Each structure stands twice: as C-alpha cells, then as structure tokens.
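J.: just coords:
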C-alpha cells in the first residue's frame, strides 16, 4: 500500500516555518520551540492538527536553517524580532503553543503584538510562569549531560557526539538570552491554558498553576501525556488538547 505524502513544507519569511501547509484562511497554531529546539519538533504535531489548524513554527536564529544568524542579545530584543517577523504572516484569533522556554516566549510575544493581532489563547507547556523564570534557569556552565537532561533532550537526540555538542551549544545560547528576562507590566488579557507533562519531574502542577497570575482572562490547566517536551520529532504532542482549545471546548482538569 502506498501512503500519500503530505504537503511540502514551506517558509514564510525568516521567522515562520510551515511544516504542513494548508489552504489560505486556515486557523493558525503558532508554535514556539524549547531551549535548544528547532522547528522539527512540530512536524508531527502539524500533521496531527490538520486540517483544523495550520502550524506556523517559529524559526529561531543560531540553529537549523538559520544556523549562521545571530541570536538577539536579550530576551526583550528577541521578543521584538519575533513580533516583527511574525506579524506579516499572522491572522487574528490564532492559538499560541510554546514548550518550556518557548512557553515564556509565546506569552511575551503575544503581549507585545498590536491589539487586534494577539492570539485568542496561549498554551505554555512545561514552562514556569513569568514570576518564576529568573530563579528557574539552570546555569549555562552545567555539564552537557545535565543540560540535556534538564531540557528534556537527553533521550531525544541520536547518539552522535557532534549533534549532541551542537544541541548543547544552542541550549546555552538560549539560556543566556533567557537569563536577561524579568517579569514586567500588567498581566495579559487573553486566555491561558497551562500544561504539565505527566512525566515531567522538573515542573510539578503546583508550579504550572502560577500561570493564573499572568492573565486577567480565562485560565485553565491540564496534565498531558509526556515528559518535559510534549511535541518532538518523534511524537505528535498534545494535538487533541489543542484542537479542543481552538474549538472552545472544555479542557481536561
């Protein structure tokens, strides 16, 4: 039996990757990768969400197809760059999904977007809430094996020293940027659904619940199958949950 191939991935500007392009007008799920992560983490999720949602994965510098591009020197500068790169390709009423570091980035990009372009809901997965970030970042000088374990990549990479060394270097770049982050301003007004991974030993539900203080809008939470990284190149991640949230249905408690 021959399995039909999916649509060919496409790039929209420097900052947006479309792993599974769909028809114009399809609602968007904008996905933000974890520290050390790339758009490849969302390939399976994009296929699982079709045809209800089209994934637009954020292409961060200093990795993958943007390996030679320089990462902005601060978290605030990164947010500004993502907003500028994403805005021309963003439709109102989207869903934002971010893993770990990407959860915080999704939240701050959503807050920085002009009124009328902000997402309807932000879904931070396995991410400390903004108030907890300054004290939750592991030291960039940690041993490579410890950094990979802490960031959920220890079992997700091939046993290739060169690839693992590159991943560690990218993690250290992202953590250095994250270290400049400080909570600021008033809480958001959009909905937030915070996710805990059922096998994530680094982030218990009690920490995830702190996202309630990050918005004056609706707040819900759930625990989903998986560890610290829910969507990976080998897994689809919380596709069922994201479809339900997009449709406005109830989330699991």
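T.: On my side now, so go ahead. All values reported here derive from a predicted model rather than from experimental measurement.
J.: all contacts plus neighbour counts: C-alpha atoms, from now on.
T.: Noted.
J.: residues contacting the residue most central in space within the chain?
T.: When C-alpha atoms, centre = their mean is applied to the chain, the residue found nearest the centroid is residue 98 (2.2 Å). Applying C-alpha atoms under 8 Å, 6 or more residues apart in numbering, we find residue 98 in contact with 31, 32, 33, 34, 104, 105, 106, 123, 124, 125.
J.: Was I right to think the first one contacts residue 53?
T.: No. In terms of C-alpha atoms under 8 Å, residue 31 does not count as a neighbour of residue 53; the distance is 11.5 Å.
J.: More neighbours: the two, which one.
T.: Neighbour tally, residue 31 and residue 53, criterion other C-alpha atoms under 10 Å: the higher count belongs to residue 31, 28 against 25.
J.: dropping in the other structure now:
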C-alpha cells in the first residue's frame, strides 16, 4: 500500500517501455500485462504489429526495473497511479490492451476517468466485473501449494518456480497481483465509456465463454468479440491467429 515509506517512482522509464519510440505513430498500443508479468511479456510484439502502430509496454511496481518497489495491494491506489502516469506520458491516439489482470486494470482505469480516453479498450482473457471467478482462489495458499498452482496456471515460467532464491524475491509481488485479480468484482459495474474488443481462448478455464460474453452488457459504445484456439494464454500459444485479429482491430481505430 502507499504511504510515507513508499519508494515508487512515476518517471517515464518506470511505468512505460517503448522498444522503438515513434512520436509520429498513427496509433499507440499500450499493453498491460497479466499478474506477475511485466513489459517483457510484450517484448516481441513490435515486429508483429501494423507498421504505423507504436508498442508501449507497461511495467508495474515489483518487477523488472521496478523490482525494489513495493507492489500495490488495492485497486484504487494502483488505478490512480497508473491513470496519472498514462495521462502524463502517453500521447493520443492510443488503445489500451490488457490480458487477464491487465484487462481488469484497463477497465478500472477507463471507468475511473482518465484525462484523455483511449480510442478503444481490448480486454483479453478476462471475465466481466460482475461475474464471479471460475477457479478457486490461490493467493492465500501456503508457499508450496501456491507455487504448484502457479505452475498449473502456466503464467509463471517453471524455471522461475524452481528457483527458491528467485521465488523468495518475486513471491510477494505474485501474491499481491493474484490477490487483486481474485478479489476483483463489482456488484453494479459502471459501463465502459469507449468501444470494447474482447478476446478469449476457446479452452480458457480462467475466463470461460459466459464470463467473457457478460462484457456485452457493459459496452454501450459497441463491442467486438473474438475466440482464439487454445487456453488462457492463447495470445502467446496461438500467436498467428491472435495477431491477425489484433491487426484488424487496430486498423479500425
């Protein structure tokens, strides 16, 4: 949580990573990672995006070059800090993309009200906010069980899980992220004030079809939905299919 001893930085090199900075790009794609991940999750995307789109990866506290910064433990603090950095450091026009917990942060940011709204939000592998999570919570499990479940979900590389010293450093951040994702909910969620695109994996157990379809009731500005073969990480596992659809979405912005 934020407080007097908080050492988080809002410098542009902290929140955002631009592999190939392009001030005159037609559009910017700002990519928010899933729980436990950083901007590196999107490191290879630059060569796969349309030529006139600039890739902007998001780095949250507690990972990569922000490893020494404490992770956020509540949605209002995280959303407020991210929205402020976005307004200050990302030029319009831009599209906000998020996968899993990253999509939750995208939603919280746009309904909170950023100064400059994105052209569209792209929500990947994410249930709608009024839908209960599909799988049991794991953020409070003992260490060994917690790591086993992380391996099963496939979001954390097995070589990381097998390294006790590395896990000792990363586990507080992983637990904080997963707790945010698992406790995220709205009884009466506000609608998304911009157009929406959803992606889901055909075999995704984390964000099944009905849970993703519920976004339709929160998209008064319009919604387009895509189903990709594969599971929760189909955007990486089935990259060719995913990027064909993503390029089409960006061309329409």
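T.: Looks like it arrived, so ask away. If you're wondering where the values come from, they're calculated on a predicted model, not measured in any experiment.
J.: one step back: would you mind listing the residues in contact with the nearest residue to the residue nearest to the centre of the first structure once chain neighbours are set aside?
T.: Spatial nearest neighbour of residue 98 of the first structure, chain neighbours left out: residue 32 (4.4 Å); criterion: C-alpha to C-alpha, 6 or more residues apart in numbering. Listed by C-alpha under 8 Å, 6+ apart, the contact partners of residue 32 of the first structure are 57, 58, 96, 97, 98, 99, 102, 103, 105, 106.
J.: For the stretch 151-253 of the first structure, which segments are assigned as helices?
T.: Counting by DSSP state H, counting those that start in this stretch, the segments of the stretch 151-253 of the first structure that form helices are 161-178, 205-208, 239-247.
J.: contacting residues around the first one?
T.: In this structure, residues lying in contact with helix 161-178 of the first structure by C-alpha under 8 Å, 6+ apart are 35-37, 62-63, 71-75, 101, 137-138, 140, 144, 147-148, 157-158.
J.: now swap in stretch 46-64 of the first structure and tell me
T.: Defining contact as C-alpha under 8 Å, 6+ apart, one finds that stretch 46-64 of the first structure is touched by 6, 14-22, 26-33, 38-39, 42, 45, 66-71, 82, 170, 236, 239-240, 243.
J.: Off-centre distance for it?
T.: 10 Å (C-alpha atoms, centre = their mean, to the nearest Å).
J.: buried set for it?
T.: Across stretch 46-64 of the first structure, burial judged by 16 or more other C-alpha atoms under 10 Å covers 46-50, 52-63.
J.: quick one: what's aligned to residue 226 of the second structure in the first structure?
T.: Residue correspondence to the first structure (TM-score structural alignment): residue 226 of the second structure is matched to residue 222.
J.: ugh, typo on my part, it should be residue 149 of the second structure
T.: Aligned counterpart of residue 149 of the second structure in the first structure: residue 146 (TM-score structural alignment).
J.: ok, and that match, which helix or strand is that part of?
T.: helix 144-150 (DSSP states H and E).
J.: residue ranges of the strands in the stretch 1-150 of the second structure, please?
T.: 16-17, 27-32, 53-58, 94-99, 120-124 (DSSP state E, counting those that start in this stretch).
J.: And the fourth one against the first structure, how far off on average?
T.: With mean C-alpha distance after the TM-score superposition for the first structure, strand 94-99 of the second structure departs from the first structure by a mean of 1.1 Å once superposed.
J.: Also the first one?
T.: On superposition with the first structure, the mean distance recorded for strand 16-17 of the second structure (mean C-alpha distance after the TM-score superposition for the first structure) is 0.9 Å.
J.: quick one: that strand to chain centroid distance?
T.: Centre-to-centre, strand 16-17 of the second structure and its host chain are 14 Å apart (C-alpha atoms, centre = their mean).
J.: what's in contact with it?
T.: By C-alpha under 8 Å, 6+ apart, strand 16-17 of the second structure touches 39, 56, 57, 58, 59.
J.: Among these, which one sits closest to residue 118 of the second structure?
T.: Of all the contacts of strand 16-17 of the second structure, residue 118 of the second structure sits closest to residue 56, with 13.4 Å by C-alpha to C-alpha.
J.: how near is the closest one to residue 33 of the second structure?
T.: Distance, residue 56 of the second structure to residue 33 of the second structure, using C-alpha to C-alpha, to the nearest Å: 11 Å.
J.: That's all I had, so thanks and see you.
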